[in-house]
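> This is a predicted model, with the sequence first.
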Amino acid sequence: MTSNVKESFGHSAPPAPAALAAKVRTLAPSMTRSMQRVAEAVAGDPAGCSALTVTGLAELTGTSEATVVRTARLLGYPGYRDLRLALAGLAAQQESGQSPAVTADIAVDDSLADVVAKLAYDEQQTLADTAAGLDTAQLAACVDALAGARRIDIYGIGASGLVAQDLAQKLLRIGLIAHAHADPHLAVTNAVQLRPRDVAIAITHSGTTGDVIEPLRTAFERGATTIAVTGRPDGAVSQYADHLLTTSTARESELRPAAMSSRTSQLLVVDCLFVGVAQRTYETAAPALSASYEALAHRHDPRSGRR
């Protein structure tokens, strides 16, 4: 595990049982191999592991008691006892049929009907995992910052850049000054102009995209409130984020790259941000939305003489 995990990350409320599997998928790539064995064991057999003592789980995974406790804490639980309770809850959900089995990866010879079914399941699971793992206290703090922001800069590259554009357009429609930057040079030159009361948002699934981290670092150093929307809360981007919003993704496969599922979870998070800000600024947001609807309707009205 890298050393740049925010100290506050481990002190938020323990994740609900339904969020445990998502937490394992999100954090496993950044764990040591021994911690990965513990995480994979508890996610793969929650019922069996919930019956084990810390010594028993250490023996099962060929690790140490200290590794088991560290893994529990990284997953968001104060100690192993709390993790066991979550495992028991997850096992009960699975037994009642509330947590369906994970579907197989998309194969090259799958029918289109199977592709549709598998993608739909994966998208639903990604959204459910992201919702279950989203820290609402962090989300509320982000909404507060955005609602009172003088200016908002949003950084994203590739698929994350499309999500950044989506959020910027939504915020513009409720009267906020927001701009999405996919060009890294333009992002940095704009970040230099940020000040306190401004907000900068970095969207990066990996948490290691340099072209996104650099403008966020600049904004952070200029005193702006900084937010990271990422699938890797222990990634380098967290060093410069005042607030972290964690996303989940489905398993990556040859025909389903990470950018597909990460985009789905990122869109959920930015929609939550937008709705929260619209609620908080309703007196000004509602008239702004109405004005934009009317302007677009007039633009496409054949009687207006414009296309």
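Received the coordinates, thanks.
> CA atoms for contacts and neighbours, from now on please.
Will do.
> show me the contacts for the spatially most central residue of the chain.
Nearest to the geometric centre of the chain sits T247, at 1.8 Å (CA atoms, centre = their mean). Residues touching T247, when contacts are defined by CA atoms under 8 Å, 6 or more residues apart in numbering, comprise 26, 130, 133-134, 205, 229-232, 262, 265-266, 269.
> what do you get if the cut-off is 10 Å, keeping everything else the same?
With CA atoms under 10 Å, 6 or more residues apart in numbering as the criterion, the residues that contact T247 are 22-23, 26, 126-127, 129-134, 204-205, 229-233, 261-269.
> Would you mind measuring from it to G133?
According to CA to CA, to the nearest Å, T247 stands 8 Å off from G133.
> Check it against this one:
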Amino acid sequence: MTSTTGGIVMIKEMLEKLPPSEKKIASYILTNPQASVTATTNELAQQSQTSSAAVIRLCKSLGLKGFQDLKLKVAGDLQKNKTEGYRDIQPNETHASVLEKMTNNSIQSLKETSEVLNLEELSSAVQALIEADTIHFFGVGASGIIAQDAQQKFLRINKKAMAFPDVHMVATLIGNVQPNDVVVGISFSGETIEVANIVELANKKGAKTISLTKYGSSRISDRSLIKLFTSASKEATFRSGATSSRLAQLHVLDILFMCVATNQYDESIEYLDETRKAIEFIQQKQRK
């Protein structure tokens, strides 16, 4: 993992999705984090009235390598300064209060995303994008806007990228994908049926699939070859604005873009310079 924190975030997000024995262990850790990080596998099993095998299964469910990995991340959480967490706005709030709350929520989302983003999966995604003949980004609604942002970024470094919002158009394109193409399915919930179906189709056609969802098992992440996660930020009353989750998605795609660009640094600088010149040329023509 990229961080020695984030264990509590992972457990909270996965809690209701876990089998009964794993859920008992997860609940015990949330209630007794300090005791959990000093326990052995057998001790935690006894304290939570489960089994050592269930402890190992919990770590697998969380996408971790083992109990030591989980203890390290929970211990890191205990060392962090307490934060206010996500806060929703209230009726007739002052502009200053909205500014402060939105800034706090955005920072929280980016920090938690860095905690749940798996470095090995990230590296696999970067390599797939570097080798891709064509990259297909697809999301619905607010995630569709994220897909379009990713498209324009990768186009600027001369990567063939597509981002159509129409599911029929995307299905038509995916119907002819090649094994060296990459399909990136974007959905905060991970349950958007249109995105899940496109990822499934891409798998059947032999393309590499990457998911970008909130942390945890979901319809889309479970169907994807490479799984990238953002913070499971709590979007409350104004969920339709997709504020914190949108920033987290943009953050991950910016990381992917920068990783690809730095791998082919000289070429990327050249491509970016050429695209900048092309835009300046068009702007000058329009002013005449």
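Thanks, I have it. These numbers were taken from a predicted model, which means no experiment stands behind them.
> Quick one: map the residue nearest to the centre of the first structure onto the second structure.
Counting by TM-score structural alignment, T247 of the first structure lines up with T230 in the second structure.
> can you check A224 of the first structure too?
In the second structure, the residue equivalent to A224 of the first structure is A207, according to TM-score structural alignment.
> For its match, which non-adjacent residue is spatially closest?
When the adjacent residues along the chain are set aside, A207 of the second structure lies closest to P179, with 4.5 Å between them (CA to CA, 6 or more residues apart in numbering).
> for that neighbour, helix, strand, or coil?
State at P179 of the second structure, reduced to three classes by DSSP: H, G, I helix; E, B strand; the rest coil: coil.
> Next, count neighbours for it.
Neighbourhood size, P179 of the second structure [other CA atoms under 10 Å]: 14.
> distance of the counterpart of it in the first structure from I203 of the first structure?
Structural correspondence for P179 of the second structure with respect to the first structure (TM-score structural alignment): P196. Taken as CA to CA, the spacing of P196 of the first structure relative to I203 of the first structure amounts to 20 Å.
> Over to V188 of the first structure?
Distance, V188 of the first structure to I203 of the first structure, using CA to CA: 15 Å.
> cool, and S290 of the first structure?
If you go by CA to CA, the gap between S290 of the first structure and I203 of the first structure works out to 29 Å.
> Neighbour count for those two, which is higher?
Neighbours were counted for S290 of the first structure and for I203 using other CA under 10 Å; I203 has more, 30 against 13.
> distance between stretch 113-121 of the second structure and the chain's centre?
On the basis of CA atoms, centre = their mean, to the nearest Å, stretch 113-121 of the second structure sits 8 Å off its chain's mean C-alpha point.
> Return the set of buried residues in that stretch.
For stretch 113-121 of the second structure, burial by neighbour count (16 or more other CA atoms under 10 Å) applies to T113, S114, E115, V116, L117, N118, E121.
> How about stretch 180-196 of the second structure?
By neighbour count, with 16+ other CA under 10 Å as the criterion, the buried positions of stretch 180-196 of the second structure are 181-190, 192, 194-196.
> Stretch 7-22 of the second structure too?
With the criterion 16+ other CA under 10 Å, stretch 7-22 of the second structure contains buried residues G7, I8, V9, M10, I11, E13, M14, L15, L18, S21, E22.
> now swap in stretch 245-258 of the second structure and tell me
In stretch 245-258 of the second structure, residues buried by neighbour count (16+ other CA under 10 Å) are 245-254, 256-258.
> All good on my end, thank you.
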